[in-house]
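> Got a sequence here, can you model it:
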Amino acid sequence: MAHVLVAEDDVLVRVALAEGLRAVGFAVIEASCADDALAYIRAGGKVELVFSDIQMPGMLDGRQLAELIARDHPGIPVILTSGDIQLGACVSTCLFVAKPYSTAHAAKLFRSVLGLPPDGSS
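Just a heads-up that it's a prediction; the model follows:
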């Protein structure tokens, strides 16, 4: 079971995505901001992929989170998302997914990035 950390300040978006990902076999850790996501990773929490909104409250935004993870935890891939396509155009260090996206699309992308079978089988 792959552990995915979802950092999203919109609670409805975060909960819907987390529930959908759990339903197809992912273990999901939820964070309401990039600061909490980074704290979880730095505390040694199990994470194989981070999916983060770019614009969030707190000290860090999603791009800064991605940069810190790339620097300090290079084995953890990061995928960023935003409803603002202009922000996505500025992302060069990791993958970007525009909002709105479907849970099925996110799960397929996560499996691909993690090298897992596309159907979720082990």
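> Could you use CA atoms for every contact and neighbour count after this?
Fine.
> can you give me the helices in this protein?
Counting by DSSP state H, the segments of the chain that form helices are 11-23, 34-42, 62-72, 85-89, 103-114.
> just the angle between the longest one and helix 103-114, please?
Following axes from the mean of the first three to the mean of the last three C-alpha atoms, to 10 degrees, one obtains 60 degrees for the angle between helix 11-23 and helix 103-114.
> Another sequence for comparison is provided below:
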Amino acid sequence: MPTDLRILIVEDQPLLLLDLADQLVDFGHHAVTAGTARTAARLIDTNIDALVTDIELGDGPDGLALARLAAKAHPGLPIVVVSGGVRPTHAQLPPGAQFLPKPYRVSDILAAIDTQKAAHAA
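Below you'll find the model as predicted:
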């Protein structure tokens, strides 16, 4: 996987958000962070290379709505949806998006992004 990707991370739990951001930076990527879907929606058009979003984001739109918005705005954008409580059906995910249950490994997130980038390039 190429390094230096700008990855938008959306997580309403600050410790999880910062931990994932730090780990992605350790892998050579740039982390753009948001604690809500509303904030993230404003960042989708800021030249991001991938989206990682939790489903349950507190008040406001959930991560699935954000993922669908991102997929519509940027077809082919790699999207990884995560959750510790909700297990979405394939039909609830945008086309090509991948779901990972919490707890996840950062290497699994990066592999999911890489798989989607390769599928889109083919």
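> Could you quantify their similarity as a TM-score?
Overlay of the two chains. TM-score (TM-score structural alignment, normalised by the length of structure 1): 0.81; 112 aligned residues with a C-alpha RMSD of 1.7 Å.
> hang on, the earlier thing: looking at the helices of structure 1, which is nearest to residue 52 of structure 1?
Across those, the minimum distance to residue 52 of structure 1, taken as C-alpha to C-alpha, is reached by helix 62-72, at 5.7 Å.
> thinking again about what came up before, can you convert the helices of structure 1 into a markdown table and add a column each for mean neighbour count?
A markdown table is the format used below for the helices of structure 1 (neighbours: other C-alpha atoms under 10 Å):
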| stretch | mean neighbour count |
| --- | --- |
| helix 11-23 | 15 |
| helix 34-42 | 18 |
| helix 62-72 | 18 |
| helix 85-89 | 13 |
| helix 103-114 | 16 |
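> a markdown table for those helices, including distance to residue 52 of structure 1?
Formatted as a markdown table, those follow (distance: least, C-alpha to C-alpha, whole Å):
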| stretch | distance to residue 52 of structure 1 |
| --- | --- |
| helix 11-23 | 10 |
| helix 34-42 | 7 |
| helix 62-72 | 6 |
| helix 85-89 | 12 |
| helix 103-114 | 12 |
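> contacting residues for residue 51 of structure 2?
Residue 51 of structure 2 sits next to 7-10, 67, 77-80 when contact means C-alpha atoms under 8 Å, 6 or more residues apart in numbering.
> Tell me the counterpart of it in structure 1.
Here residue 51 of structure 2 is matched to residue 50 in structure 1, going by TM-score structural alignment.
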